[in-house]
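# Below are the sequence and a predicted model; questions follow.
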Amino acid sequence: MPVKNDAEKRWVELEFVLPGTPEQLWHAMATGPGISAWFTTTTVEERVGGTIAFDFGGGAVSQGTITGWQPPARLTYEEHEWSSGAPPVATEITIRSRSGDTCVVRLVHSLFTSEDTWDDELEGFEAGWPGFFEVLRAYLQHFPGQKAASFRVSGSERGTHHDAWRHVSAALGVSGPNIGEQRSAPADAPTLAGTIERVQQGGKTCEVMLRLDRPAPGIAEIGTYTYGGKARFAVSFFLYGDRAAEAVAELEPQWRAWMARRLPDADTTQS
C-alpha cells in the first residue's frame, strides 16, 4: 500500500485479524512482557507520559513516550530519535473486538513531515510488520500468556539474498518448504524441529516460520533479505514456558558458534 500524505504528515497503516479477546491483545501489544513475546525485548511504563523502549540488541534501542493509554482499546506513542536526522514518528495501535473471539488490530505509523525523504523507511515499517504479526498469531493460538524469552542471530553473506537463502535453508533443513510439513535440521546443525507455519518468498525476502517441537516449545523465524547492499540472513527464536529463559541461555551460544563455523564468509553479528 502506498504511503499516504496530507499537508502535515505522511503515514502507512495496516490491519490484522488476530485470535483473542481485547484484553489478551492489549497485553500482547501494550505491555513489556507481551511485546517481548513476539517482537523484541521491550519495556513499557504503563501510563501516559511513560517510556516505551525497544531493545534490538547490539546497543540499538529505540525509545518513545506514551501519549495515549486507553486499555484495552488504544495505545499511542512518539519516537523522536528512531533514526539519525529523522522527524518524529507517531504510532497508533487500536484494538476492536470482533465475533468469534477475534480482534481487529489497526497499526498506523505517521511521520510529521510533508517531504517524501523518509518514505522508504515508512514502507520498511509496513513491509516488516506482517512477519512479526504471524509470530504474534502463533503465540496467541498456541502459547497464550506463557512466559517468553527470545534471541536473534544475524549476519551478512556474499551474493544475493536468494544465494544466502539457498545456503541457509539447506543447512537448516527447510529448503522447498510447504505449510504443515514437519521439518528437522541435519545432524551437523543445532537441534531444530517443528511444523512449518508460514512461507514467504519474493524479490526482497525469503522467510520460513516454524512452530517448534525441539529444542524447546516456541517459534523460529528463518529468513534472508537485502539491506545496505548486502545479503543478510537472520534466525529469530521466541521460546515459551517456565524454562524459556533457561533455554535461551543454553541455545544462543550454540547457534552463534554454529553460524561462525558453518558460514565462514558471513559477518555474524549479535542482534
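Perfect, I can see it now.

# from here on, contacts and neighbour counts on C-alpha atoms
Noted.

# Which parts of the stretch 101-250 of the chain are helices?
Along the stretch 101-250 of the chain, the stretches classed as helices by DSSP state H, counting those that start in this stretch are 119-142, 161-171, 244-262.

# so how far is Gln24 from Lys147?
14 Å (CA to CA, to the nearest Å).

# let me fix that: Phe16
15 Å.

# go on, Gly218?
Counting by CA to CA - Gly218 and Gln24 are separated by 18 Å.

# Take this one as well and set it beside the first:
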Amino acid sequence: MAVPATAEEVWESVATGPGYRRWFVEAELEPRVGGTLVTHHGDFGDSEGTLPGWRSALRLLAEFHTHFAGRQTAQALVMREVPAGHRLTVLLGLDGAVVGQQATARAEAGGRHLAVTGMVIEASGGPTGEGPTQQDSVVLRVADGAAPGVYEFGTMQYGETRMSVVRGYLHVPADADPGVAEAAQAARAVEHDWAAVLDALLA
C-alpha cells in the first residue's frame, strides 16, 4: 500500500499521542527514550509505562517491510486476566531475552507442547511489584514454521486489570500461494493453541 506522505509523516500520524487516538485509544506520549506513555482504556482504567527506546520512523517502516512487504497478513491475539505479579515471559522461558539473539517461547500444558523460536527484536521489562508500570514483553521475528511472522509475548497492566497477551502478526509462508485465507487460517490456529495453553497454565 502506498500513501502520499513521507515516512516521518506516517510515523506522526500513527505513533504519537494524537496518532494513537486515530487507531487505538486516547493517549499521551513523550517522544524520547525514558519518556512516559499513558493510554486510557475506559472502564479498564489507564495504563502507564516508560519508553525503553525511541526508534526512528524510517527504521520501523524498514523493519515492517522486511517482515511483511508483498504478503497477505493476519493478526492472532489471545488475552487472559492474571493476578498481580504474573509474568508470562518467565512462564515461557523468555526472561532475560537479549535483542539480536535467538530465543524460544516454550509452553507445555493441557496436553499441548508449543515452541516458537525467533530472533529477539524487542525486549522490555517493568517492575515486578504492583503498579501501573508493571509490564514486560518480548517480541520475536519468526522466519520458519507453519506460521511465520512477528510474535509478542507479555504481561501488561490496564488500570486495575492485569493481562497476559500473546499476539502474532503472521504472514503467508514464502512458498505458499498468497491469499488472505491462508494467513487468517494460520492466525486462528495460533489463537486456538495459545488460548488452550494459557487457560491450562492459569487454571
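It's in. In this text the structure is predicted, and so the values were computed from the model without any measurement.

# one step back: among Gly218 and Gln24 of the first structure, which residue is more densely surrounded?
A count of neighbours by other CA atoms under 10 Å puts Gly218 above the other of Gly218 of the first structure and Gln24, at 26 against 16.

# ok, now which ones touch the counterpart of Thr89 of the second structure in the first structure?
With TM-score structural alignment as the criterion, the equivalent of Thr89 of the second structure in the first structure is Ser169. Residues in contact with Ser169 of the first structure (CA atoms under 8 Å, 6 or more residues apart in numbering) are Ser175, Ile222.

# change it to 6 Å
The contact partners of Ser169 of the first structure, by CA atoms under 6 Å, 6 or more residues apart in numbering, come to Ser175.

# Spatially nearest residue to the residue positioned nearest the centre of the second structure (excluding sequence neighbours)?
Centroid-nearest residue in the second structure: Glu152, 3.4 Å away (criterion: CA atoms, centre = their mean). Distance criterion CA to CA, 6 or more residues apart in numbering; nearest residue to Glu152 of the second structure, sequence neighbours excluded, is Val139 at 4.3 Å.

# ok, now how distant is that neighbour from Ala62 of the second structure?
Counting by CA to CA, the gap from Val139 of the second structure to Ala62 of the second structure is 17 Å.

# out of those two, which sits in the busier spot?
Counted by other CA under 10 Å, Val139 of the second structure and Ala62 do not tie: Val139 has more neighbours, with 24 against 13.

# re earlier: export the helices of the stretch 101-250 of the first structure to TSV and tack on distance to Ala231 of the first structure?
Output for the helices of the stretch 101-250 of the first structure, formatted as TSV (distance: least, CA to CA, whole Å):
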stretch	distance to Ala231 of the first structure
helix 119-142	16
helix 161-171	4
helix 244-262	15
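
# What residues does the alignment partner in the second structure of Val153 of the first structure make contact with?
Val153 of the first structure maps onto Val78 in the second structure, with residues paired by TM-score structural alignment. By CA under 6 Å, 6+ apart, Val78 of the second structure lies in contact with Val165, Val166.

# Translate the residue nearest to Glu152 of the second structure into the numbering of the first structure.
So Val139 of the second structure corresponds to Met209, using TM-score structural alignment.

# isn't its match right up against Glu221?
Yes - between Met209 of the first structure and Glu221 there is a contact under CA atoms under 6 Å: 4.6 Å.

# where's the residue lying closest to Leu91 of the second structure once chain neighbours are set aside relative to Val190 of the second structure, distance?
Residue nearest to Leu91 of the second structure in three dimensions, not counting chain neighbours: Ala107, with 7.6 Å by CA to CA, 6+ apart. From Ala107 of the second structure across to Val190 of the second structure, the span is 13 Å (CA to CA).

# go on, Val180 of the second structure?
Taking CA to CA, one finds Val180 of the second structure at 15 Å from Val190 of the second structure.

# Tell me which of the two has more neighbours.
Between Val180 of the second structure and Val190, counted using other CA under 10 Å, the more crowded position is Val190 (22 against 14).

# Which residue in the first structure aligns with that one?
By TM-score structural alignment, Val190 of the second structure lines up with Leu251.

# which residues of the second structure fall in strands?
27-29, 36-40, 46-50, 73-81, 102-109, 112-124, 136-142, 149-158, 161-171 (DSSP state E).

# Name the nearest residue to the aligned residue in the first structure for His171 of the second structure, sequence neighbours excluded.
Under the alignment (TM-score structural alignment), His171 of the second structure maps onto Tyr240 of the first structure. Excluding its sequence neighbours, the residue lying closest to Tyr240 of the first structure (CA to CA, 6+ apart) is Ala148, at 4.5 Å.

# and that neighbour, how many neighbours does it have?
Burial of Ala148 of the first structure is recorded as 24 neighbouring residues (other CA under 10 Å).

# Check Arg256 of the first structure too.
17.

# same deal with Pro144 of the first structure?
17.

# give the contact list for it.
Under the criterion of CA under 6 Å, 6+ apart, Pro144 of the first structure has no neighbours.

# What's it aligned with over in the second structure?
The equivalent of Pro144 of the first structure in the second structure is Ala69 (alignment by TM-score structural alignment).

# same deal with Asn178 of the first structure?
Match for Asn178 of the first structure (TM-score structural alignment): Val98.

# Against Val25 of the second structure, how distant is its match?
30 Å.

# Please apply the same query to Ala7 of the second structure.
Counting by CA to CA, the gap from Ala7 of the second structure to Val25 of the second structure is 22 Å.

# can you check Leu88 of the second structure too?
24 Å.

# ok, those two, which is more surrounded?
Using other CA under 10 Å as the criterion, Leu88 of the second structure and Val25 rank with Leu88 on top: 26 against 16.

# list the contacts for that one?
By CA under 6 Å, 6+ apart, Leu88 of the second structure lies in contact with Gly154, Thr155.

# I'd guessed Gly17 of the second structure sits against Glu26; true?
No - the pair Gly17 of the second structure / Glu26 is not scored as a contact, 7.6 Å apart, by CA under 6 Å.

# That'll do, ta.
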